[in-house]
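**Q** For reference, the sequence and a predicted model appear below.
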Amino acid sequence: MEYSLEQVLDKISEKEGVKGVLVADESGLCLGTRGIAKSAGAAFVASIANSARSLSDVSEIEDKSQYSTVSIELESYKIIIRNEGSFTIAVFQ
């Protein structure tokens, strides 16, 4: 079963502890947000994920589950950023 981006955003944002979610494309354009995530942050999220990805030898990574994950802890929430190939996702907890 395939899900639309809107359905995926809704599903993630409904999980316990999730305050927001943002999805950006490879260029940093916002594809969608939920909760406290703001579309203006899409370029920053994509840039952080791309920078983290460049620290590893991407040519050797065949399994997307091995892509870099970045965690940023702030006073009131944490942001988990992960590049998934053609898009980047940020989950605010």
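**A** All right, it came through fine.
**Q** C-alpha only now, for contacts and for neighbours.
**A** Noted.
**Q** ends of stretch 51-60, how far apart?
**A** Using CA to CA, to the nearest Å, the end-to-end distance of stretch 51-60 comes to 17 Å.
**Q** Likewise for stretch 24-41?
**A** 9 Å.
**Q** Next: stretch 11-25.
**A** Stretch 11-25 end-to-end distance (CA to CA) = 19 Å.
**Q** Tell me how far it lies from the chain's centre.
**A** 9 Å (CA atoms, centre = their mean, to the nearest Å).
**Q** adding another structure so you can compare the two:
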Amino acid sequence: MEEHVNQILDKVMANPANVGCLLANNQGLCIGARGKASDKSAGIIVAISEQAAKLDPNCNAPVVSLEVGDKVCIIHKNGLTGAVYKQK
């Protein structure tokens, strides 16, 4: 599984617009991180995804986009929770 996670993270980071990425399990533990994504943010990333899902119980997997200045953090859960940090 570790090799598969590394392949996914490397593939995400191959896009020059991406400055970081993170994968976390349902308990908020970091599975892997690359670039400027901090493994310490895994818990809050999962919590944000879970809270967003409560806004519309009929929506299976909401996508959360957080923007600050020229940076964007996109969070999505599909089994694992993923976050991609982009430079605008």
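**A** Perfect, thanks for sending it. Treat the numbers as computed from the prediction; the structure is a model and nothing was measured.
**Q** could you pull out the helices for structure 2?
**A** With DSSP state H applied, structure 2 shows helices at 2-13, 42-55, listed in chain order.
**Q** who's in contact with the shortest one?
**A** In this structure, residues lying in contact with helix 2-13 of structure 2 by CA atoms under 8 Å, 6 or more residues apart in numbering are 18-22, 31-35, 84.
**Q** on that earlier part again, possible to save the helices of structure 2 as JSON lines with distance to G79 of structure 2 and mean neighbour count?
**A** As requested, the helices of structure 2 are exported to JSON lines (distance: least, CA to CA, whole Å; neighbours: other CA atoms under 10 Å):
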{"stretch": "helix 2-13", "distance to G79 of structure 2": "13", "mean neighbour count": "14"}
{"stretch": "helix 42-55", "distance to G79 of structure 2": "11", "mean neighbour count": "17"}
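**Q** okay, those in CSV with distance to K71 of structure 2 next?
**A** Output for the helices of structure 2, formatted as CSV (distance: least, CA to CA, whole Å):
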stretch, distance to K71 of structure 2
helix 2-13, 15
helix 42-55, 16
